[in-house]
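Visitor: got a sequence here, can you build the structure:
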Amino acid sequence: MFQVSNLNREDAEAIADIHAMSLEEAWSADAIRATIDQDASICLGIQTGDVWSAFLILLPAVDDVELATIAVHPDARGQGMARFLMMEAMAHARQAGFQRMLLEVAADNDAAISLYQSLGFGVDGTRPGYYSRKHAARVDARLMSINLCV
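Guide: Model (predicted):
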């Protein structure tokens, strides 16, 4: 359906733009470049033509891997790119020998929570007031995980 590719440091500006369109506290291009440069990071994206449409970054933590961030360009939403990327990332992490995938998501992000639950992630807990909002009260983070061992 979609073609998933590894991100390169040259992609950091375009990825940072998608992140800024998607999250209030977006990563800078320098932060994305630094993450891509880490040997252990897993940085995947989907291109439409020659333009990046979606990406995610996984960071290893011993036997687990953490979804550090995921974003889809506003013009590409609703096409299943986030689901496809997550499924690819889970397969990649499983093949690399990771036991679990962890993530945190804003408790008010119903679309993301629904996606993660549909992929088999369960809620492990909450971090009260973890996310700040420019024009609203702080929002809890939902901690979620999935066992990658089958």
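
Visitor: every contact and neighbour count from this point should use C-alpha atoms.
Guide: Noted.

Visitor: so what's the residue count around Arg142?
Guide: 21 (other Cα atoms under 10 Å).

Visitor: swap that for Ala136, please
Guide: Applying other Cα under 10 Å, we find 7 residues neighbouring Ala136.

Visitor: same question, Asn147
Guide: 16.

Visitor: next: Asn6.
Guide: Asn6: 13 neighbours (other Cα under 10 Å).

Visitor: now do the contacts for it.
Guide: Residues in contact with Asn6, defined by Cα atoms under 8 Å, 6 or more residues apart in numbering, are 42-45.

Visitor: with secondary structure, distance to Tyr131 and neighbour count added, can I get these in JSON lines?
Guide: Shown next, in JSON lines, are these (DSSP: H, G, I helix; E, B strand; the rest coil; distance: Cα to Cα, whole Å; neighbours: other Cα atoms under 10 Å):
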{"residue": "Ile42", "secondary structure": "strand", "distance to Tyr131": "24", "neighbour count": "22"}
{"residue": "Cys43", "secondary structure": "strand", "distance to Tyr131": "23", "neighbour count": "23"}
{"residue": "Leu44", "secondary structure": "strand", "distance to Tyr131": "25", "neighbour count": "21"}
{"residue": "Gly45", "secondary structure": "strand", "distance to Tyr131": "25", "neighbour count": "25"}
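
Visitor: now show me the structure for the sequence below, then we'll compare the two:
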Amino acid sequence: MRKSWRNRGLAKHLLVQALIYLKTNELHSTKLEVMTTNQSALSLYQSVGFCVDSEETRYFIQLN
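Guide: Below you'll find the model as predicted:
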């Protein structure tokens, strides 16, 4: 049975490395989108300095 890779800091490490890469290549800002119900992702993004800019509401209808 495989061990779970959750809660080992891998996602945070990869995200921090990506942000360092962007900054090194002279990008001044970056954005991402996440569902407001995804608390683990929200916590991760906030832990590295992202803050909420706005929330978007999307609508859909099933046609079949």
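
Visitor: list the TM-score for the superposed pair.
Guide: Overlay of the two chains. TM-score (TM-score structural alignment, normalised by the length of structure 2): 0.80; 58 aligned residues with a Cα RMSD of 2.0 Å.

Visitor: tell me which stretches of structure 2 form helices.
Guide: Applying DSSP state H to structure 2 gives helices spanning 10-24, 39-47.

Visitor: so which of the ones you listed is nearest Phe60 of structure 2?
Guide: helix 39-47 (22.9 Å; Cα to Cα).

Visitor: now the closest one: which residue numbers in structure 1?
Guide: Residues 110-118 of structure 1 are matched to helix 39-47 of structure 2 when aligned by TM-score structural alignment.

Visitor: now that stretch on structure 2. Mean distance?
Guide: After superposition onto structure 2, the mean distance of stretch 110-118 of structure 1 to its aligned counterpart is 0.7 Å, using mean Cα distance after the TM-score superposition for structure 1.

Visitor: mind listing what's buried in that stretch?
Guide: Within stretch 110-118 of structure 1, the residues scored as buried using 16 or more other Cα atoms under 10 Å are 112-113, 116.

Visitor: tell me the residues of structure 2 aligned with stretch 139-148 of structure 1.
Guide: The counterpart of stretch 139-148 of structure 1 in structure 2, using TM-score structural alignment, is absent.

Visitor: what's the answer for stretch 14-24 of structure 1, then?
Guide: The aligned range for stretch 14-24 of structure 1 in structure 2 is empty, by TM-score structural alignment.

Visitor: could you dump the helices of structure 2 into JSON lines with distance to Lys31 of structure 2 added?
Guide: Conversion of those to JSON lines gives the following (distance: least, Cα to Cα, whole Å):
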{"stretch": "helix 10-24", "distance to Lys31 of structure 2": "11"}
{"stretch": "helix 39-47", "distance to Lys31 of structure 2": "10"}
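
Visitor: among these, which is nearest Tyr59 of structure 2?
Guide: helix 39-47 (21.3 Å).
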